[in-house]
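*Asks:* only geometry, no sequence info:
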């Protein structure tokens, strides 16, 4: 049972507010293509907000009452929500969900949502991803190649990491490939977060690595079965690849930030360093926002200005 359902059953969310929340979630799913994990987070965050307002105001929060939320009410909610388990980043996410819901609700019901939308998000330091140097990425793959006593397992792990680094795939996207995807073509059509589809070029090195793994894999490849298999033939888990990288980075003396996702960061960073265009890299990574790509690639101001000056129409 979801938090929204529990809150509704205990009377902390009015039927009208519950129905409005569900309609908004359906809207996010069908029209905006929000992922299920995102919808679950939205539902919990907004349900907690609505339940708090019922207790805070000591009355059921129907749609009319929700339209009269004040800045003081918002501050009370934030003060009550913040705690040891809810840091600035989590609080900012919750506030973002509430604002998105209110923006939609205000437009539908015709009220002014200024008190909610003007509430300031807590400041927090964004953690920039730490990509690997080219030599470190190569060393990791070389180390992984000799880790397992089973040659096919070593080939499998090398193939997965080569896809992360060479194609910029998320670990879930690489492990989501099926038998029908092999042999890998020159380009892959990847379904990423939120159902966003993108086309990714596949380097010859990645195609060769996957082909070598398939030659050695003892499990029969079936069209609808996972391309990458665990020891007993089941689907390979992200945890298994994380452990492989953990063992390799310990041998090489690399930091704990050398994770499977760091290979994806490295893909973007190395492309940018080689003169790649930010917009093109954004498309390859499947990011909805260019700002996300800038964070992944650890773009500094000087580098960003160089790209701007080269690409802007007035630069010439």
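*Replies:* That came in fine, so what should we check first? Here the structure is a predicted model, which means the values were calculated and not measured.
*Asks:* every contact and neighbour count from this point should use C-alpha atoms.
*Replies:* Will do.
*Asks:* neighbours of residue 40, how many?
*Replies:* For residue 40, the number of neighbouring residues by other CA atoms under 10 Å comes to 14.
*Asks:* to clarify, my last question referred to residue 64.
*Replies:* For residue 64, the number of neighbouring residues by other CA under 10 Å comes to 12.
*Asks:* how far away is it from residue 105?
*Replies:* Applying CA to CA, to the nearest Å, the value for residue 64 to residue 105 is 11 Å.
*Asks:* take the one below as the second:
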């Protein structure tokens, strides 16, 4: 699949995390090891786009992936550090990793980090999750923003039915 085609353990796990919990690229890039709360099974997203902290669900599967990643890489403060270890990766690094995976797989369609976030929301919506819960998980201030995801999802479903 797409995520398996992402080169580099750090980039692959960062994009898996992005998709698994619906993060923005900048939010994934800035994750710190201490943001992972395995006792409460949540991830703290510090100062998201709206300037407020929020918590997102941490699935047992993602926790296991993160634990293996941590044991392999011992990342220090930043969960996804730059190569020199002095700070978090740049969000653009994840975008570059997405493009490279698309090229490797021969995918012509534009797939971005935001596409993974959008897929997260769409899959929840298609599974019957209340749109207000999705709004909170995505960190949208306005329900109208989340509703845009629903409209796109409905349009796609209409075309494929």
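*Replies:* Right, received. Where do you want to start? This is a predicted model, so every value here is computed, not measured.
*Asks:* now do the helix ranked longest in the second structure: which elements does it pack against?
*Replies:* Longest helix of the second structure, by residue count under DSSP state H: helix 143-160. The helices and strands touching helix 143-160 of the second structure, judged by 3 or more CA pairs under 8 Å, 6 or more residues apart in numbering; DSSP states H and E, are helix 113-126, helix 131-138.
*Asks:* adding distance to residue 48 of the second structure, write those out as JSON lines.
*Replies:* Shown next, in JSON lines, are these (distance: least, CA to CA, whole Å):
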{"stretch": "helix 113-126", "distance to residue 48 of the second structure": "14"}
{"stretch": "helix 131-138", "distance to residue 48 of the second structure": "9"}
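*Asks:* any idea which of those helices gets closest to residue 17 of the second structure?
*Replies:* Across those, residue 17 of the second structure has its closest neighbour in helix 113-126 (9.7 Å, CA to CA).
*Asks:* corresponding residues in the first structure for the closest one?
*Replies:* Following TM-score structural alignment, the aligned partner range for helix 113-126 of the second structure in the first structure is 260-273.
*Asks:* which residue comes closest to the residue nearest in space to the middle of the second structure once chain neighbours are left out?
*Replies:* Computing the C-alpha centroid of the second structure and ranking residues by CA atoms, centre = their mean puts residue 18 first, at 1.1 Å. Closest residue to residue 18 of the second structure apart from its sequence neighbours, by CA to CA, 6 or more residues apart in numbering: residue 28 at 6.1 Å.
*Asks:* for that neighbour, helix, strand, or coil?
*Replies:* On the three-state scheme (DSSP: H, G, I helix; E, B strand; the rest coil), residue 28 of the second structure is labelled helix.
*Asks:* now do residue 200 of the first structure
*Replies:* Secondary structure, three-state DSSP: residue 200 of the first structure is strand.
*Asks:* wait, what's in contact with whatever residue of the second structure lines up with it?
*Replies:* Counting by TM-score structural alignment, residue 200 of the first structure lines up with residue 56 in the second structure. Remark: with contacts taken as CA atoms under 8 Å, 6 or more residues apart in numbering, residue 56 of the second structure is in contact with 21, 42-45, 137.
*Asks:* from the residues you listed, which land in strands?
*Replies:* Of the contacts of residue 56 of the second structure, the ones assigned to strands by DSSP state E are 42-45.
*Asks:* residue range for the helix or strand where residue 27 of the first structure lies in the second structure?
*Replies:* Per DSSP states H and E: residue 27 of the first structure is located in helix 15-30. Mapped onto the second structure with TM-score structural alignment as the criterion, helix 15-30 of the first structure occupies no residues.
*Asks:* so after that helix, what's the next helix or strand?
*Replies:* Where DSSP H and E defines the elements, the next helix or strand beyond helix 15-30 of the first structure is helix 36-57.
*Asks:* and that following helix, how far from the chain's centre?
*Replies:* 21 Å (CA atoms, centre = their mean, to the nearest Å).
*Asks:* quick check: the residue nearest to residue 18 of the second structure touching residue 17?
*Replies:* Yes - when contacts are counted by CA atoms under 8 Å, residue 28 of the second structure is listed as touching residue 17 (7.3 Å).
*Asks:* so between the two, which is more surrounded?
*Replies:* residue 28 (27 against 20).
*Asks:* map that one onto the first structure.
*Replies:* Taking TM-score structural alignment as the alignment basis, one finds that residue 28 of the second structure is matched in the first structure by residue 174.
*Asks:* residues contacting that match?
*Replies:* For residue 174 of the first structure, the contacting residues are 160, 163-164, taking CA under 8 Å, 6+ apart as the criterion.
*Asks:* how close does residue 129 of the second structure get to residue 16 of the second structure?
*Replies:* Residue 129 of the second structure is 21 Å from residue 16 of the second structure, by CA to CA.
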